[in-house]
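Trainee: A structural model of the following input is requested.
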Amino acid sequence: RRNSPLLLCQFFYLKSQKNIKEFLFFLKKRRSEIRNCRIRDRERERERERERKREREREKRGMEGANNVKIVALLIICLSVGALLVKAEDPYLFFEWNVTYGTIAPLGVPQQGILINGQLPGPRINCTSNNNIVVNVYNKLDEPLLLTWNGIQQRKNSWQDGTPGTMCPIMPGTNFTYHFQVKDQIGSFFYFPTTSLHRASGGFGALDVHSRNLIPIPFDKPADEYNVFLGDWYNKGHKALKKMLDGGRTIGRPDGIHINGKSNKLGDKAEPLFSMEAGKTYRYRICNVGMRTSVNIGIQGHAMKLVEMEGSHTVQNMYDSLDIHVGQCLSVLVTADQEPKDYYMVVSSRFLKQAISSVGILRYANGKGVGSASSDHLPTPPPNNTQGIAWSMNQFRSFRWNLTASAARPNPQGSYHYGQINITRTIKIVNSRSQVNGKLRFALNGISHMDSDTPLKLVEYFGVAEKTFKYDVMGDEPPTPSSNNNKVVTIAPNVKNATFRNFVEIIFENEEKTIQTYHLDGYSFFAVGIEPGKWNPEKRKNYNLVDAVSRHSIQVYPNSWAAIMTTLDNAGIWNLRSDMWERNYLGQQLYFSVLSPSRSLRDEYNLPDNHPLCGIVKSMPMPPPYK
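Mentor: The predicted structure follows:
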């Protein structure tokens, strides 16, 4: 039909020519062509339909593919988040310690000491900022034991602080696993036992916290690091010293000074404590772990560059010698730039009527060796009289915060402007020495602390604090002078309420003739001022409100005052104590109760499952957990 006009023309042409056979043949041929065309048309239509079907299937598969891509993408995201969460869980370091008695002789006199894994000093914890530290402590002594981690802030976690006010002790023959994080901290710290007078018999060791790799330190990496533990020492063991204090007497003057549990005199052919290679620089992390005596340290022929103090990078001044008070730590860099031979490290007492000292040997590798140390040109000790106090005060004022260096976080230390924060509370604390019922006691504002049978933290957590202690028996000001010269002392648990996140000023005033040292758990503070005389509000104009070092301990010189500032942003119960352990044991300490109003896990962790219970809370039902 489509070709009918053409066929008609052809028909009339052929008819005119009278060739009918040819026309019929032609017509048959055209019919065949038309049939083939129709077949091809139908085939093309079927092909187009198949193509449309394939297109619909492709679209369907595309949608399914898109959905699969979404699912895969979501899976990848979930896996990535999971990986990030795994990565966010900071590394764990595990330790297992056996605390035992053992024979030691720091001053050459054999006596019973406290060892950790058979060592004095104990094992070093060498970690990095934000690491999780897990220490399983087996108490193999014959008396209860606690270890504290001096200077570690235990963010939200006073459960692990290791003081009698926060934890039940580890009983003989049992173990306890400490688990804490060195959150946002760097620096040189140490651990030691807080129970009884165990500190007098050892049990101390290093806790060094390094910066993360992504945060630069403000000095070149040293060739090596050494831990140096200094302190006074008594030849009587801790049990004999405790008996003296319990009987109302003082433990008296120490018998000597040790360096890493050893003591030597000039001329002794002793083994070297430390080794250095010529031309290299070394970091010495130095801590005073003694009982009551400030010390001075110097290294023969070598200057010391101060770089860190109790978790803060300092302005890098050079010193021939440094005063280090009880409980304090610092880091210095020493370059081996002298003739290769032996040199003396000299440690001497401060502010004692009769000085005591000890030496250790620093040996150059490939140097002259044994006997090459000379007593010539030893470090000149600072004076020990009133001039010595002024000398030490001036040295304290030379310690400055390095404002441009980063510590545990990337931002510079100086980005925290503590001097611009309004003070919300001032607490003035005066220490005193008294007799109560014929026995020696030490007090703060007339309150001599006494540990309770149940730790303060536990009775507060279980809601039964009123059965154990009263808050704020000590005022924010010392009692007014009375006819007995302000010597009336009350023996009781000393717990002060404090407001969470308040910025407080604490003034220590020392009216005695002996130097004091204080330590605050749970926080670092700015040591803004030390001066002779009595404190009054006018003294604030002399504060260092720009670059005071952020630290955890402060010394208070005789007849002088010291001022610190801190933000109470760490919920828990925290010990403010004399670091002179005789005074601490006889009451010169207190606890701050810093509760979060929200009682939230955001601010404080719950009681750990493995935390031992004792005293009145042992059989009580558990309180509702924080959420």
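Trainee: going forward, measure contacts between C-alpha atoms and count neighbours the same way
Mentor: OK.
Trainee: which parts of the stretch 1-150 of the chain are helices?
Mentor: 4-16, 20-88 (DSSP state H, counting those that start in this stretch).
Trainee: pipe those helices into JSON lines and attach mean neighbour count per row.
Mentor: Converted to JSON lines, the helices of the stretch 1-150 of the chain look like this (neighbours: other CA atoms under 10 Å):
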{"stretch": "helix 4-16", "mean neighbour count": "13"}
{"stretch": "helix 20-88", "mean neighbour count": "12"}
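Trainee: what helix or strand is Lys239 located in?
Mentor: Using DSSP states H and E, Lys239 maps to helix 238-246.
Trainee: name the next helix or strand following that helix along the chain.
Mentor: strand 256-259.
Trainee: run through who's touching that next one.
Mentor: Here strand 256-259 makes contact (CA atoms under 8 Å, 6 or more residues apart in numbering) with 106-107, 228-234, 263, 347-349, 356-360.
Trainee: roughly how far is that strand from the heart of the chain?
Mentor: Taking CA atoms, centre = their mean, to the nearest Å, one finds strand 256-259 lying 27 Å from the centre of the chain it belongs to.
Trainee: how about this one, so we can line them up?
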Amino acid sequence: MAVTVRVAAGVVLALSALLALAQAEDPYLFFEWKVTYGTKNLLGKPQKVILINGEFPGPRINCSSNNNIVVNVFNQLDQPLLFHWNGIQHRKNSWMDGLLGTNCPIAPNTNFTYKWQPKDQIGTFFYFPIIGMQRAAGGYGAITVVSRLLIPVPFDPPPPESDHVVLIGDWYTKDHEVMARMLDAGRSVGRPEGVLINGKGGPDAAAAPMFTFEAGKTYRFRVCNTGIKASLNFRIQGHDMKLVEMEGSHTVQDMYDSLDVHVGHCLSVLVDADQKPGDYYMVASTRFIHDARSVMAVIRYAGSNTPPSPNVPEPPAGWAWSINQWRSFRWNLTASAARPNPQGSYHYGQINITRTIKLMVSRGHIDGKLKYGFNGVSHRDTETPLKLAEYFNVTDGVFSYNQMGDVPPAVNGPLSVIPNVITAEFRTFIEIIFENPEKSMDSLHLDGYAFFGVGMGPGKWSPELRKTYNLLDAVSRHTIQVYPRSWSAIMLTFDNAGMWNIRSNIWERHYLGEQLYMSVVSPARSLRDEYNMPDNALRCGKVVGLPMPPSYAPAR
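Mentor: Now for the predicted structure:
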């Protein structure tokens, strides 16, 4: 006999809600940006600056781990535009990396919507415009990713009273298009005219308090060097700083009276308001360049009318101090949080290296014009983005793989100016050595990954120097500095399929070719490893009008 089961409407609704919850995506945050030029009086001179919704620096993207970030960018400049999300790993999604090797530019008077996710990430990052020398004109802002509410943060209670962003960077008063023409003509852009802190420089930075302290409280400062050339030393008059995070990794919480922050690098410190109420200077000064520049902003204790002391602490001297400070940084292995994805577990020092790539900075002249590169190859961008050419299998006439060797040539010859793309086998553990034979600092960045910065030192690298590596608790991050005539070593697993940029953060070097792309292809062609090309992806070059390639198979 058939039995009829009647279910109350309320029960059906409850079951539907539970099913929807089980299938729900992570929360979405939506942003709409209008990107324009504006005039700002910086360092005592009016100049053209890139604004986002009329702001410089641009709006802060404040989100939680795994949030879906949707940014609709309206390009109201008179030239193409792309935004890069510096330090966001874009798991399986180099489509949203915002580089000329992965994306077609956003044409003037058009818009494009980025969608990305800080997957399994926390920490401090920033975004900036990537094309040409636009980065020297502003358009940058902070990205802060906090842990989910149920994940404990390794800070002593109570939590920080406030969470402040401090964007410091050198600044040029030359127009960014003038700087590009100087480089195109074989000239250097020279040294910066000054330093900005949160978009203010000179007397304007200290004209009014930038932050306010309440005595007895603790404050978090997220500091990023958003400049294009100079390492900076950051310090707060009369206050020590507790380092707690670097580029997505909680660190061992040591105390510092000043910290070197290199170009493209970010970190977080906790500062106790434990001094006599008054005004105090927050200072950023250039390092390792002649004609040093500084900027000072004021932190005021609530109710204070005492001006800052004129005795401002000087920055440290020399790079030996700086490298020793770097050696003091350690990953906090006991912290609970979303972690960046080096995918080497905590025991990366016990994983066999399958390949060593040694990247030596190359410098030379072609037709009298200065160029930079790696291992004798100076990168140039292509009309068809490399990722699109690879995805549509139209690489002929666009680029060839592995034109650069894993080791620099024994004899320095003329630089080759070509699209520089090398391949990495999926999920292999690789060691990369950066050597900087120049007299100036370098800062290197790898998109799509966090890596372990295991070692650095003066002179040339040799295999014996592996004995000096930190194979236990090196901080997992995405940038590393290379001191003059020195080397730095990193290790990572190439498990994030896509087309990823390795580049100098020194933007003059980057513009002149010190970059390459790493193609990491999953043999499975599965959505488990990489997303399909988004429906809204812009097309340009050889892929215009081509039919879509077969989609990747669903993950099994």
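Trainee: quick TM-score on the pair, please.
Mentor: Remark: TM-score between the superposed chains equals 0.96 [TM-score structural alignment, normalised by the length of the second structure]; 550 aligned residues with a CA RMSD of 2.1 Å.
Trainee: how about the nearest residue to the aligned partner of Met210 of the second structure in the first structure, chain neighbours excluded?
Mentor: Correspondence of Met210 of the second structure to the first structure, assessed by TM-score structural alignment: Leu273. In space, and not counting its chain neighbours, Leu273 of the first structure is closest to Ile361: 5.6 Å by CA to CA, 6 or more residues apart in numbering.
Trainee: would you agree the one you found is in contact with Phe274?
Mentor: Yes: using CA atoms under 8 Å, Ile361 of the first structure makes contact with Phe274 at a distance of 6.8 Å.
Trainee: burial measure for the equivalent of the residue nearest to Leu273 of the first structure over in the second structure, as a count.
Mentor: In the second structure, the residue paired with Ile361 of the first structure is Val298, using TM-score structural alignment. The local packing of Val298 of the second structure (other CA atoms under 10 Å) involves 22 other residues.
Trainee: mean distance between the strand or helix carrying Val298 of the second structure and the first structure after superposition?
Mentor: Val298 of the second structure is part of strand 294-301 when elements are defined by DSSP H and E. On superposition with the first structure, the average gap between strand 294-301 of the second structure and its aligned counterparts reaches 0.9 Å (mean CA distance after the TM-score superposition for the first structure).
Trainee: find me the equivalent region of the helix or strand following that strand in the first structure.
Mentor: Per DSSP H and E, the first helix or strand lying C-terminal to strand 294-301 of the second structure is helix 319-328. Alignment note (TM-score structural alignment): helix 319-328 of the second structure is matched to residues 389-398 of the first structure.
Trainee: can you classify the residue most central in space within the first structure as helix, strand or coil?
Mentor: Centroid check for the first structure by CA atoms, centre = their mean gives Ile152 as the closest residue, at 3.4 Å. Assigned state for Ile152 of the first structure: coil (three-state reduction, DSSP: H, G, I helix; E, B strand; the rest coil).
Trainee: by how much does the strand of greatest length in the second structure deviate from the first structure on average?
Mentor: Longest strand of the second structure, by residue count under DSSP state E: strand 28-42. Superposing on the first structure and averaging over aligned pairs (mean CA distance after the TM-score superposition for the first structure), strand 28-42 of the second structure comes out at 0.6 Å.
Trainee: name the helices or strands packed onto that strand?
Mentor: strand 45-52, strand 68-75 (3 or more CA pairs under 8 Å, 6 or more residues apart in numbering; DSSP states H and E).
Trainee: what is the last one packed up against?
Mentor: Applying 3+ CA pairs under 8 Å, 6+ apart, one finds that strand 68-75 of the second structure makes contact with strand 28-42, strand 110-116.
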